[in-house]
Each structure stands twice: as C-alpha cells, then as structure tokens.
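Asker: I would like to see how this sequence folds:
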Amino acid sequence: MNNRYRLLPLLLSAGLAACGGGGDSAPGSGAVPAPVMPEIVAKSALLWRATTSTGRSGRLILLDGGRLYFLYSRTNTPDTLGGAITGLAGASGASSIASTTLDFNWEGLPSTSATLSASLDVHNNLNGTLSYSDASRNLSFTSIYEAPAASLVSLTDIAGTYVSSDRTMTLVVAPTGAVSGTAFSTSCRFTGALKQTLNHSSLLHMVLTFQGGACALGTSTVTGIAAYDVSQRVLVGVALDGSGASATLFQGGNS
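Answerer: Predicted coordinates:
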C-alpha cells in the first residue's frame, strides 16, 4: 500500500447505538433553512469493489488518514444498501490491515462491533475476513482494486434530488455541493455539503447538520462518505456523529 495512505490505530467509542438513516420523503411546505456549506478537508481515497461469502457486494473505501468504510448490499441484492461498516484501520504488516469496526446493519440485525483483517495481493486486491461475537455473522470477502477513473464526474453531474425507495428521506444536492433535505419527517430537516475526494470523483466527503425538531439525532452534525453510481444515478452513503457510535445511512435515486 502506498506510503501516502497513512494508517492509524482505531480508537473505539465506548457506546454503540443502532443506526439511523432512511429513505426519502419530499420536503414539506414549511420554510427550508438555507443550506450550510461547512469546511470539508478533501482527502485521497483507495477504492475496492468487494464480494462477500454471504452473497453481498459493495464498496470498500480507505481514506488518507486511515478511516475505513465498507458500504455493503443486501444479500443477493447488489443494488440495495444493506448496511455500512466503519472504523480506523491500522497496519498489521507491510501489506496487511486490521481494524475493530462498527457494523451498522440496515436489515434489522443489531448494530455491533466486528474485527476486520485483510491483506493485499500482488495486484493490490484486498481480501480478508470480518469476525463478530455472533459467529453466525462471520464472513470472508474478496475485493478488486479500482484505480482512479480517467473521466471525472463533476458536482454539477451529481446535482439533483435523491429520494429513497420508501420515500422517507429526500436529499437535494446543489451544483455547488450544498445539501438540504428531510429525514423520516418533514419536521426533521438537515443541511450540509458534499465535496469530492482528491482522486476519485464519484466518492464524496459528506457533512450533514440536523436542525432539531423530529430528528432522532437532534442538532447533531454527522460526517462520512458518499458514493455516486454514474450509470444508475444513485447516491449511497453513511455519516457518523461525533462519538462514532451513531450513524445515518441513506440510499436515494435521482430520477
């Protein structure tokens, strides 16, 4: 792994909460607060396309600084988000990583910690295992390294209104990267911003701030990663609160 992708040890949060997030619901008629554009420090990213022994697929993303994300699909349903795993990766050898992670499942399973161990092969593909206290959830995975694309996706290309399939969450992306929307209720609004990673234009840093009201996370600010599927015009992502113990997950299509 290139030295510029510095790996840091994991600092686990003591508390573990179930994930929040959702689908999409169109904003109500009330006044929408002006989108806030917080400062986001763009980082480089490593990206792998993963397949698990449990029939899932997904994106495994490692940011410069060591933050690891694994956005995985439902079993045998590659186009539907099933959950997200996140942690800080630490080097366990010249070409290996290990991390205690949190798995925020979106299929009704309890959110829990898991140990990720993986190593690179000669082609920079990343293969490994995830181990849980409930051994029935253990899995192995293989993943193919995806180099940065030659063709760039701009924020103007990504701009639009993304609505989840159950219509409980709406996320509006402006050409500037400003974000606004609602989650689960028209009285739970959020604002924020997206900014592209330095070398993968379809991977985006994300910051969202909830506006109180009916929001389960109150007025928390959450940060994370989003991935844009160019062919399907779908945006998926996960963002964590400051403790790292609560997460917001979303998947929305831009019709």
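
Asker: CA only for contacts and neighbour counts going forward, please
Answerer: Noted.

Asker: run the chain-centre distance for the helix or strand harbouring residue 189.
Answerer: Using DSSP states H and E, residue 189 sits within strand 185-196. The chain centre lies 15 Å from the centre of strand 185-196; the measure is CA atoms, centre = their mean, to the nearest Å.

Asker: other SSEs contacting whatever helix or strand comes next after it?
Answerer: Per DSSP H and E, the first helix or strand lying C-terminal to strand 185-196 is strand 203-210. Applying 3 or more CA pairs under 8 Å, 6 or more residues apart in numbering; DSSP states H and E, we find strand 203-210 packed against strand 185-196, strand 221-229, strand 234-240.

Asker: coming back round to it: and the angle for the strand holding residue 189 with strand 221-229?
Answerer: 70 degrees (axes from the mean of the first three to the mean of the last three CA atoms, to 10 degrees).

Asker: orientation of strand 185-196 relative to strand 203-210 in degrees?
Answerer: Here strand 185-196 points in a direction 150 degrees away from that of strand 203-210 (the same axes, to 10 degrees).

Asker: want to put them side by side, so please do this one too:
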Amino acid sequence: MLDDGRVYSLYSVAGNSSIIAGGVIGTVTSSNGTLSNGSGYDYNLEGQGVNSVTLSGTYAAKASATTSIQYSNGSKVTFTGKYDASYDTTPTQATVTGTFKGESVTTYGTDPSVTMTADANGAITGTGTGCSFTGSIKPHASGNVYDVTINFGTGACAYPNTSATGVAVTDGTAMRAELQTPSKAGVLFLGTKQ
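Answerer: Modelled structure (predicted):
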C-alpha cells in the first residue's frame, strides 16, 4: 500500500510461494488503524479471470496489516502481512537503469520473451513477441517503489495502442511490475537485470 492509498499485491499458488497466481490492484483509505472504502480488481491467473473486489481491514503503522478481500460472489479472503523495512530505503534511478529480460503476464496469456531497457533518465523502450512499447520508470516520491507508465504499440500487443500505469519493485537484480490500463486490464512483468 502506497502513501497515496493505492494498493498493489501479488499472491502465489497455494503451497508454492515461488509461483505467482495473480494480483490485486486497487485503492483504500487508511486512518487511525483502519482500512476502509477500498475497491479494486483481482487479476487471477489460474482461470478465475478478472473480478471486482472491495478491501477493508486494520493496520499498525510500520508493523503489520490484516486485509479482507470481498468478492462480488460473496466469498472473502483475509490475510495478514508484516511490514517490510526495505520500503524505507530511498529508490534510485540507477537501480532500474539498464536492460531487464523476463516475461509479461496478462489474462490473455504469458509472453516469455520480453526485453525492457530503461535509460538514465527513466525512458523505457522494449519489445515482446510481435509487440513493441515505450514508457517511463521513475522513483516514487515516498517508499522504495517505482512509478511506471507503459505505452503499447500496435501489432501483437495484448492491449495495442493502450497505456498502462502502476508500480515496480526490485529485489537485487529482480524486478516485478504490476500495471493497469484505463479499462482496468492488468499487466504483470517479471524480469531480471542483465
């Protein structure tokens, strides 16, 4: 959860934390230990598709948060997460300058051959299978994350002539970016710095 109330979360396959099963993108209001008025979308990669959700819960600042995700069919998932102190690290442009290779995932499937290059000013160029894109990546104003915008070209892009915005996080040479188009379609990028 970012300082502006945006929420980005990835979840894994049951019993195997190394395999990503989907992600949630949304917004929530935080005040005096309570999370409320939250809404967003769950992008499930195990065949459940895209589902609207509401978000609520409680938190202890820089300690933990318990969040409930309520689905339109009445089901609910609740989980508790601990605060990651690396969020307090100041992000640098140099960390994301270079070439990252990996895969992109959408509800249409996976492209295993994505290359994304960011220059020292944060300008992005990249290609996938039959798809090219441009964009930008910049350190977020608060917290160890990066603001990302991608502009997809024509051709075989999952969302041709469309932009997507979101955030990226890094862990060593690994990058994970979670993005959303204006029509609420989701895009996940998993890459490694070369």
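
Asker: related to what we said a few turns ago, mind checking the helices and strands packed on strand 203-210 of the first structure for the one nearest to residue 105 of the first structure?
Answerer: Closest to residue 105 of the first structure of these is strand 234-240 (CA to CA; 11.2 Å).

Asker: now do the SS call for residue 87 of the second structure.
Answerer: Put simply, residue 87 of the second structure is helix when judged by DSSP: H, G, I helix; E, B strand; the rest coil.

Asker: hmm, back to that, need the helices and strands packed on strand 203-210 of the first structure in a markdown table (columns: distance to residue 170 of the first structure).
Answerer: Below are those laid out as a markdown table (distance: least, CA to CA, whole Å):
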| stretch | distance to residue 170 of the first structure |
| --- | --- |
| strand 185-196 | 10 |
| strand 221-229 | 15 |
| strand 234-240 | 11 |
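
Asker: map residue 119 of the second structure across to the first structure for me.
Answerer: In the first structure, the residue equivalent to residue 119 of the second structure is residue 174, according to TM-score structural alignment.

Asker: neighbours around its match, how many?
Answerer: Using other CA atoms under 10 Å, residue 174 of the first structure has 19 other residues around it.

Asker: now swap in residue 186 of the first structure and tell me
Answerer: Neighbours around residue 186 of the first structure, by other CA under 10 Å: 21.

Asker: pull the contacting residues for the residue nearest the centre of the second structure.
Answerer: Taking CA atoms, centre = their mean, the centroid of the second structure lies closest to residue 178, which sits 2.0 Å from it. Shown in contact with residue 178 of the second structure (CA atoms under 8 Å, 6 or more residues apart in numbering): 8, 23, 166-168, 186-189.

Asker: find the nearest non-adjacent residue to residue 117 of the first structure, please.
Answerer: Sequence neighbours aside, residue 98 is the residue nearest to residue 117 of the first structure in space, at 4.5 Å (criterion: CA to CA, 6 or more residues apart in numbering).

Asker: who are the neighbours in contact with that neighbour?
Answerer: Residue 98 of the first structure makes contacts with 89-92, 115-118, as judged by CA under 8 Å, 6+ apart.

Asker: residue 116 of the first structure versus that one, what's the distance?
Answerer: For residue 98 of the first structure, the distance to residue 116 of the first structure (CA to CA, to the nearest Å) stands at 6 Å.

Asker: can you check residue 210 of the first structure too?
Answerer: Applying CA to CA, the value for residue 210 of the first structure to residue 116 of the first structure is 31 Å.

Asker: circling back: residue contacts, the match of residue 119 of the second structure?
Answerer: Contacts for residue 174 of the first structure (CA under 8 Å, 6+ apart) come out as 155-156, 159-160.

Asker: kindly recompute the last result at 10 Å.
Answerer: Taking CA atoms under 10 Å, 6 or more residues apart in numbering, we find residue 174 of the first structure in contact with 35, 155-161, 180, 193-194.
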